[in-house]
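Participant: all I have is the shape, not the residue letters:
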């Protein structure tokens, strides 16, 4: 019998618990096995709940990534439009308004992504404020850039929060997994004490740790261990 470790997938941990508990139920007259079922089911339920919560948090990262990508897109378009308006106000490229507002052009801003672009947009707002004295549209342009920059920052904050939540919940899941593994090892030890020197009985209650879980088998197009189309595990010789 092998004791599972932290590198065993959660789905396999849950399969191990289900296997043991179902086999325990085959001996209803044994009160020790009944108590072990309660312990193992409790640890498995806590692990499953922690895993489910973590998986939801992982899925929630995707929308936040989409939000950041969209805000980057609309900000880039608006930054380029602002440059075009400045050039139109000058009546030519490289005029004094565009040179003040975009001393290095818009490309140096829009090639940035994330926090660096947000900072560049803040700097752009400052230059637009300085241009208000001689460009009538500078104030409204600044307001539009500022609004987009705030939306961009909010999207970045949302992505950061989603990522942090997932990391926190992964830590909680790992703690639940550690507790499950401790409980499973204690259950194995107690079964060994209940059936001393009876290797056949000891091994009866515990599945092989290194076989694929039902979830893994299904993901790979199989039907699980012992299912139709699957391979039976070879018996020891």
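Facilitator: Arrived safely. Just so you know, these numbers come straight off a predicted model, no measurement behind them.
Participant: can we go C-alpha only for contacts and neighbour counts from here?
Facilitator: Noted.
Participant: the closest residue to residue 192 other than its chain neighbours - how many residues pack around it?
Facilitator: Leaving aside its chain neighbours, residue 192 sits nearest to residue 202 (5.9 Å; criterion: C-alpha to C-alpha, 6 or more residues apart in numbering). Applying other C-alpha atoms under 10 Å, we find 19 residues neighbouring residue 202.
Participant: quick one: residue 202 from residue 182, how far?
Facilitator: As judged by C-alpha to C-alpha, to the nearest Å, residue 202 and residue 182 stand 18 Å apart.
Participant: what's the helix or strand for the residue nearest to residue 192?
Facilitator: Counting by DSSP states H and E, the element that carries residue 202 is helix 199-204.
Participant: and the residue nearest to the spatial centre of the chain, what does it touch?
Facilitator: Centroid-nearest residue in the chain: residue 58, 2.8 Å away (criterion: C-alpha atoms, centre = their mean). Counting by C-alpha atoms under 8 Å, 6 or more residues apart in numbering, residue 58 touches 162-163, 166.
Participant: which of the residues you listed fall in helices?
Facilitator: Counting by DSSP state H, the contacts of residue 58 place 162-163, 166 in helices.
Participant: put this beside the first:
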């Protein structure tokens, strides 16, 4: 809200195109939340040494910032280092974070606008979520478009799962087709990360389109913890 910060649930992205972190960098092939690698102690350190000083410096420079601040952070020798800041939610991190939010997002945004974030009630569940990105053939290089997407209704019937559209469109026949590199984000939820992963991939198994590819190891780093 310009002065105060409230960290959301930490989420871990998967940047590389293929399993085992192989292939080219992408906009993100999946994410899970919470990220066990970020302990409460480390989250407090990030808030105190990176996030709060950033907000304070912006205000001191006359550029007070209110809203969502995405911090892309990498651990180097167990120390947090900033890769980037974005004045928006992360993609696909958001598809794993917001399903865990128990309080209302619009209320939190209003509190940011009003400068009253300190008194806002912002709650997250103790569960987990895993988002798997379904990408077009060729992504992250030149990729195909206009491929009809099958199985969306079946995927949406999977318990504890949701399908988020990204690079999609209606074609001339009013069929849902691909229209970008990252086409869909399929998120599973559960009491723990394994349940969330299972739900996500159960929904993924119902969806198909020509050239579709996705990583099969989203969330497995969390299982190793």
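Facilitator: Looks like it arrived, so ask away. All figures in this text were calculated on a predicted structure; none of them were measured in a lab.
Participant: quantify their similarity with the TM-score.
Facilitator: With the length set by TM-score structural alignment, normalised by the length of structure 2, the two chains reach a TM-score of 0.22; 74 aligned residues with a C-alpha RMSD of 5.0 Å.
Participant: so the residue nearest to the centre of structure 1 is in which element?
Facilitator: helix 31-90.
Participant: same check, this time on residue 145 of structure 1
Facilitator: Going by DSSP H and E, residue 145 of structure 1 is in helix 138-194.
Participant: next one: residue 129 of structure 2
Facilitator: Using DSSP H and E, residue 129 of structure 2 falls in strand 128-135.
Participant: which ones are touching the closest residue to residue 131 of structure 2 other than its chain neighbours?
Facilitator: Of all residues not flanking residue 131 of structure 2 in the chain, residue 187 sits nearest, at 4.1 Å (C-alpha to C-alpha, 6+ apart). By C-alpha under 8 Å, 6+ apart, the contact set of residue 187 of structure 2 is 95-96, 129-132, 161-164, 196, 199-200.
Participant: check the secondary structure at residue 187 of structure 2 for me.
Facilitator: Three-state assignment for residue 187 of structure 2 (DSSP: H, G, I helix; E, B strand; the rest coil): strand.
Participant: likewise residue 23 of structure 2?
Facilitator: strand.
Participant: now for the closest residue to it other than its chain neighbours, how many residues are close by?
Facilitator: Spatial nearest neighbour of residue 23 of structure 2, excluding adjacent residues (C-alpha to C-alpha, 6+ apart): residue 17 at 5.1 Å. Using other C-alpha under 10 Å, residue 17 of structure 2 has 22 other residues around it.
Participant: these two touch, right, residue 17 of structure 2 and residue 30?
Facilitator: No: using C-alpha atoms under 8 Å, residue 17 of structure 2 is not in contact with residue 30, being 9.8 Å away.
Participant: any idea how far the residue nearest to residue 30 of structure 2 when sequence neighbours are not counted is from residue 220 of structure 2?
Facilitator: Leaving out its chain neighbours, the residue that sits closest to residue 30 of structure 2 by C-alpha to C-alpha, 6+ apart is residue 132, at 4.5 Å. Between residue 132 of structure 2 and residue 220 of structure 2 the computed distance is 12 Å (C-alpha to C-alpha).
Participant: kindly report the same for residue 155 of structure 2.
Facilitator: For residue 155 of structure 2 relative to residue 220 of structure 2 (C-alpha to C-alpha), the value is 22 Å.
Participant: just checking, residue 222 of structure 2 touches residue 196?
Facilitator: No: if you go by C-alpha under 8 Å, residue 222 of structure 2 and residue 196 don't touch, sitting 11.2 Å apart.
Participant: and the two? Which one has more around it.
Facilitator: When neighbours are counted by other C-alpha under 10 Å, residue 222 of structure 2 and residue 196 differ, and residue 196 comes out ahead with 26 against 16.
Participant: please, which helix or strand holds the more buried one?
Facilitator: helix 193-204.
Participant: which strands and helices sit next to that helix?
Facilitator: Secondary-structure packing of helix 193-204 of structure 2 (3 or more C-alpha pairs under 8 Å, 6 or more residues apart in numbering; DSSP states H and E): strand 128-135, helix 152-156, strand 161-165, strand 182-190, helix 220-224.
Participant: most neighbours per residue, which of the ones you listed?
Facilitator: strand 128-135 (a mean of 30; mean count of other C-alpha atoms under 10 Å).
Participant: count of neighbours near residue 118 of structure 1?
Facilitator: Residue 118 of structure 1 has 23 nearby residues by other C-alpha under 10 Å.
Participant: pretty sure it contacts residue 153?
Facilitator: Yes: with contacts counted by C-alpha under 8 Å, residue 118 of structure 1 reaches residue 153, the gap being 6.7 Å.
Participant: thinking again about what came up before, tell me the helix or strand right after the helix holding residue 58 of structure 1.
Facilitator: By DSSP H and E, the next helix or strand past helix 31-90 of structure 1 is helix 96-101.
Participant: which strands and helices sit next to that next one?
Facilitator: helix 31-90, helix 115-131.
Participant: redo those as a markdown table? Include distance to residue 144 of structure 1.
Facilitator: As requested, these are exported to a markdown table (distance: least, C-alpha to C-alpha, whole Å):
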| stretch | distance to residue 144 of structure 1 |
| --- | --- |
| helix 31-90 | 8 |
| helix 115-131 | 9 |
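Participant: what's the closest of the ones you listed to residue 216 of structure 1?
Facilitator: helix 31-90 (15.4 Å; C-alpha to C-alpha).
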